[in-house]
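Enquirer: below: sequence and its predicted model.
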Amino acid sequence: MKEIIGTLKPYVPEEPAESVKQRLGVERLVRLSANENPYGTSSKVREAVIEYVANHDANLYPDGNASSLRTVLAKYWNVAEDQLVIGVGLDEVISMVNKTFITPGNSIVISVPTFSEYALNGLIEGATIREVECIPETGQYDFAAMRRAVDDTTRLVWICNPNNPTGTYESVEDIRAFIKTLPSTVLVIIDEAYIDFVTSCDVPTARQLLDEFPNVFIMRTFSKAYGLANYRVGYMMSSPELANYIQTIRLPYNLNTLSQVAAEAAFKDQEFLQSTIQNNAAERDRWEQLLDELGATYYKSGANFIFMSVPNADNLADLWLSKGYQVRRGQRPNWLRVTLPTAEDGVVMRELLREYMKNL
């Protein structure tokens, strides 16, 4: 066993919803701890999957190249098909990036707090993780400090945009300026899992940076705005050369056919996507207005969640849970990450928050 494995803690999945409901004595549990889409999934996805299952057996392996989905994505993003790496969620893509480019002695630079998989997969491959604290007042990336953390050993720099868990969005201009300061040997991975939810600018994606820098990767997922968390589909765009390196270690037939069918149907239903984005933005505004009114601490979010802090935050989380609303704890002491609920659930949760703050 690798020595580092003995020092890591295994991922502990959340308690099943039925178990939580039974333990708490609630009829309904709304899970707002995993940044899932509360508006469900496009009906066109269900139709496409049912049609496929009705007309095909499961005895054959899937298309190992995800050819149809690959063609659709390449056309939309105006990239060559060999610039795409498609994986079982972004978790697999993150793992492949580290397996391909990290050797013992390399270092990885990340802003913290951020998605834990970046550091975990780097540690497994023998990297040193250099953590750079975000700007405390705003939650934004401290790009100047991140640049100082880069040296001759640095192989990867991760930028989660919007960042999980802070929800903060970094402009393409700021990211571009940062990349220009880096050696070309440093690979910059921009994780845009939540980018669809950004409404503060017309073109939030850093897609254009692919054409400007050969050391840039951009990752996207179907798990969030498209509502396909259960189907596990993520993909990455890079130069053909870098993508080919990763493809050499991709497991054959990694993405099953149902996931490919679901992702393609979801991608074509832009009406569902836009509805999700609009509903999320409206709910985000309502939450931020109340947090401002109450004087609570939070970071301005561009995502489908809000990272917030109130006195004795665990008590607030317990109150919400007792009413059937589960939020994420443990990412920073006394902070909670709240996936934005539907408008109806938002009314209930905000009233509970208002009463909680009143009774402090």
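Expert: Cool, the structure landed. Numbers count the residues shown, from 1 in each chain.
Enquirer: going forward, measure contacts and count neighbours with C-alpha atoms only.
Expert: Will do.
Enquirer: remind me which helix or strand the nearest residue to residue 301 once chain neighbours are set aside belongs to.
Expert: Ranked by Cα to Cα, 6 or more residues apart in numbering and with sequence neighbours excluded, the top spatial neighbour of residue 301 is residue 167, at 4.4 Å. Residue 167 belongs to no helix or strand when elements are defined using DSSP states H and E.
Enquirer: mind listing what residue 167 touches?
Expert: With contacts defined as Cα atoms under 8 Å, 6 or more residues apart in numbering, residue 167 is in contact with 299-307.
Enquirer: among the residues you listed, who's most crowded?
Expert: residue 303 (31 neighbours; other Cα atoms under 10 Å).
Enquirer: pretty sure that residue sits against residue 165.
Expert: No - using Cα atoms under 8 Å, residue 303 is not in contact with residue 165, being 9.4 Å away.
Enquirer: and the two most separated of the contacts of residue 167?
Expert: Farthest pair in the contacts of residue 167 (Cα to Cα) is 299 and 304. Separation: 12.6 Å.
Enquirer: any idea how far the nearest residue in space to residue 341 that is not next to it in sequence lies from residue 258?
Expert: Distances taken as Cα to Cα, 6+ apart place residue 38 nearest to residue 341, at 6.1 Å, with adjacent residues excluded. In this view, residue 38 and residue 258 are 22 Å apart by Cα to Cα, to the nearest Å.
Enquirer: and the gap between residue 155 and residue 103?
Expert: Counting by Cα to Cα, the gap from residue 155 to residue 103 is 9 Å.
Enquirer: higher neighbour count, the two?
Expert: residue 155 (23 against 15).
Enquirer: for comparison:
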Amino acid sequence: MRVSKNIEELIPYQPGKPIKEVERELGVKECIKLASNENPFGTSPKALQAVTALLSNANRYPEGGCFYLKQKLAKYLGVAENSLVFGNGSNEIIELLIRTFVQPGEEVLYFDPSFAVYPIIAKAADRDFRGVPLRKDTFEMNPDDLLAAIQPQTKVIFLTTPNNPVGNYIPRADLEKIILGTPQHIIIAVDEAYIEYATEPECQSVIDLVATHENVIVLRTFSKAYGLSGYRIGYSVSSPQVADYLNRVRQPFNVNLLAQTAAEAALDDDEFLAVTLNGNSAGMNCITNHLRELGISWVPSQANFILIDARGNGADVFQGLLREGVIVRHIPHPMIRDYIRVTIGTAAENKTFLTKFEQVLRTLGRL
């Protein structure tokens, strides 16, 4: 079968291994999954209640533009309703941006390593892409490096803060420097998938800058802090003009009825959000305190995961943990191949991970 070269060469995104698959393949029981940055505290009870009440209406199409959710979210964020676009996860918004604004011969620019989906979607669309390396050893996303990398063919820039898979962030002042230093015809997409978890004062959202910078668009998701990964719903905040263009490309009914309903209810569940953020903070402290005792280094994180030094090839630690029923993530990027990325779990999951991690390191002679 003949396909275009870009599709022939495309390496698909590899999600974290599912629990049942690991238990089946390796014959282990009671696995825990700390690989995909999911919310370990479950789903908003209010969202579950709202979805359950709506199940009998699943024979009807959903609102094509998420009308009721759009009203509530616009009020919640303090933005105009026509600045919002919803997608099947924020992944779909990324695809819409590239399909809408990047023409043949133009390119996508991003810090590297960052969210793996940016280059994958660009390649699938047969568009050019280029990564700006993080600063070696510090993993800093330096604004001067990014601005110097902009070329005439650059059309969309993705800035991920907090950054996945590293966990660090771009300070507000550096974000403003990039925005002010970037030509106005270039779209700057600030991916804030993990912004709810941020505690550092300089790790801030730039939603407020959308009103004064027409080329800035902010991406958000309900998958992480709101615990709606399985429903697949994300959104963008942009100028009305950018939103209008994205909606022209967006497929009708792209966000299903249950996802819209769950997201709308989750916005009212302050109690669940507080449980999530407090639990994440406690879990982060638990893990980093133990790593400090072991003399293991890590990258300070503003997200719900942490990048941990594996003291050698991280793939070996990943496989060792897998055999112990602990699913984490190893990313074979040259800059972080000696690390593993671990999602913050429940108190019990964190304890299990730390026990098994220490055990695996000792087995490998790294501790």
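Expert: Perfect, I can see it now. Computed from a predicted model, the values in this text were never measured in an experiment.
Enquirer: ok, back up a step: which position in the second structure aligns with the residue nearest to residue 341 of the first structure?
Expert: Residue correspondence to the second structure (TM-score structural alignment): residue 38 of the first structure is matched to residue 40.
Enquirer: which residues of the stretch 51-200 of the first structure fall in helices?
Expert: Using DSSP state H, counting those that start in this stretch, the helices of the stretch 51-200 of the first structure run over residues 67-77, 89-101, 117-124, 143-149, 172-180.
Enquirer: re the thing from before, contacting residues for the residue nearest to residue 341 of the first structure?
Expert: 340-342.
Enquirer: go again with 10 Å.
Expert: 30-32, 224-225, 227, 276, 280, 304, 339-342 (Cα atoms under 10 Å, 6 or more residues apart in numbering).
Enquirer: export those to JSON lines and tack on secondary structure and distance to residue 194 of the first structure?
Expert: Shown next, in JSON lines, are those (DSSP: H, G, I helix; E, B strand; the rest coil; distance: Cα to Cα, whole Å):
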{"residue": "30", "secondary structure": "strand", "distance to residue 194 of the first structure": "20"}
{"residue": "31", "secondary structure": "strand", "distance to residue 194 of the first structure": "18"}
{"residue": "32", "secondary structure": "strand", "distance to residue 194 of the first structure": "15"}
{"residue": "224", "secondary structure": "coil", "distance to residue 194 of the first structure": "7"}
{"residue": "225", "secondary structure": "coil", "distance to residue 194 of the first structure": "7"}
{"residue": "227", "secondary structure": "coil", "distance to residue 194 of the first structure": "12"}
{"residue": "276", "secondary structure": "helix", "distance to residue 194 of the first structure": "12"}
{"residue": "280", "secondary structure": "helix", "distance to residue 194 of the first structure": "12"}
{"residue": "304", "secondary structure": "coil", "distance to residue 194 of the first structure": "7"}
{"residue": "339", "secondary structure": "strand", "distance to residue 194 of the first structure": "12"}
{"residue": "340", "secondary structure": "coil", "distance to residue 194 of the first structure": "13"}
{"residue": "341", "secondary structure": "coil", "distance to residue 194 of the first structure": "16"}
{"residue": "342", "secondary structure": "coil", "distance to residue 194 of the first structure": "17"}
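Enquirer: surely residue 20 of the first structure meets residue 323?
Expert: No - taking contacts as Cα atoms under 10 Å, residue 20 of the first structure lies outside contact range of residue 323: 11.6 Å.
Enquirer: joint contacts of the two?
Expert: 26-29.
Enquirer: so how far is residue 187 of the second structure from residue 142 of the second structure?
Expert: 19 Å.
Enquirer: how many other residues sit next to residue 201 of the second structure?
Expert: Residue 201 of the second structure: 8 surrounding residues under other Cα under 10 Å.
Enquirer: that one -> the first structure?
Expert: By TM-score structural alignment, residue 201 of the second structure lines up with residue 201.
Enquirer: now its match: which helix or strand?
Expert: Using DSSP H and E, residue 201 of the first structure falls within no helix or strand.
Enquirer: next, work out how far apart it and residue 299 of the first structure are.
Expert: 18 Å.
Enquirer: who has more neighbours, residue 142 and residue 187 of the second structure?
Expert: residue 187 (25 against 18).
Enquirer: wait, that one touches residue 157, no?
Expert: Yes - between residue 187 of the second structure and residue 157 there is a contact at 6.2 Å, judged by Cα under 10 Å.
Enquirer: do a quick rundown of the strands in the stretch 101-250 of the first structure.
Expert: Using DSSP state E, counting those that start in this stretch, the strands found in the stretch 101-250 of the first structure span residues 107-112, 128-133, 154-160, 187-191, 216-221, 234-237.
Enquirer: relative to residue 85 of the first structure, which of those is closest?
Expert: strand 234-237 (5.2 Å).
Enquirer: could you list every helix and strand in contact with the closest one?
Expert: Here strand 234-237 of the first structure touches helix 67-77, strand 84-87, helix 89-101, strand 187-191, strand 216-221, going by 3 or more Cα pairs under 10 Å, 6 or more residues apart in numbering; DSSP states H and E.
Enquirer: may I see the buried residues of stretch 174-190 of the second structure?
Expert: Of the residues in stretch 174-190 of the second structure, 174-175, 178-179, 182-183, 186-190 count as buried by neighbour count, 16 or more other Cα atoms under 10 Å.
Enquirer: stretch 99-109 of the second structure now?
Expert: For stretch 99-109 of the second structure, by 16+ other Cα under 10 Å, it's 99-102, 106-109.
Enquirer: biggest separation within those residues, which pair?
Expert: Top of the distance list for these (Cα to Cα): 100 and 109, 15.5 Å.
Enquirer: just so I have it, where are all the helices in the stretch 201-350 of the second structure?
Expert: Under DSSP H, counting those that start in this stretch, the stretch 201-350 of the second structure gives helices at 240-249, 257-266, 270-294, 314-323, 347-363.
Enquirer: tell me the most buried of the ones you listed?
Expert: helix 257-266 (a mean of 24; mean count of other Cα atoms under 10 Å).
Enquirer: from the chain's centre, how far out does it sit?
Expert: 20 Å (Cα atoms, centre = their mean, to the nearest Å).
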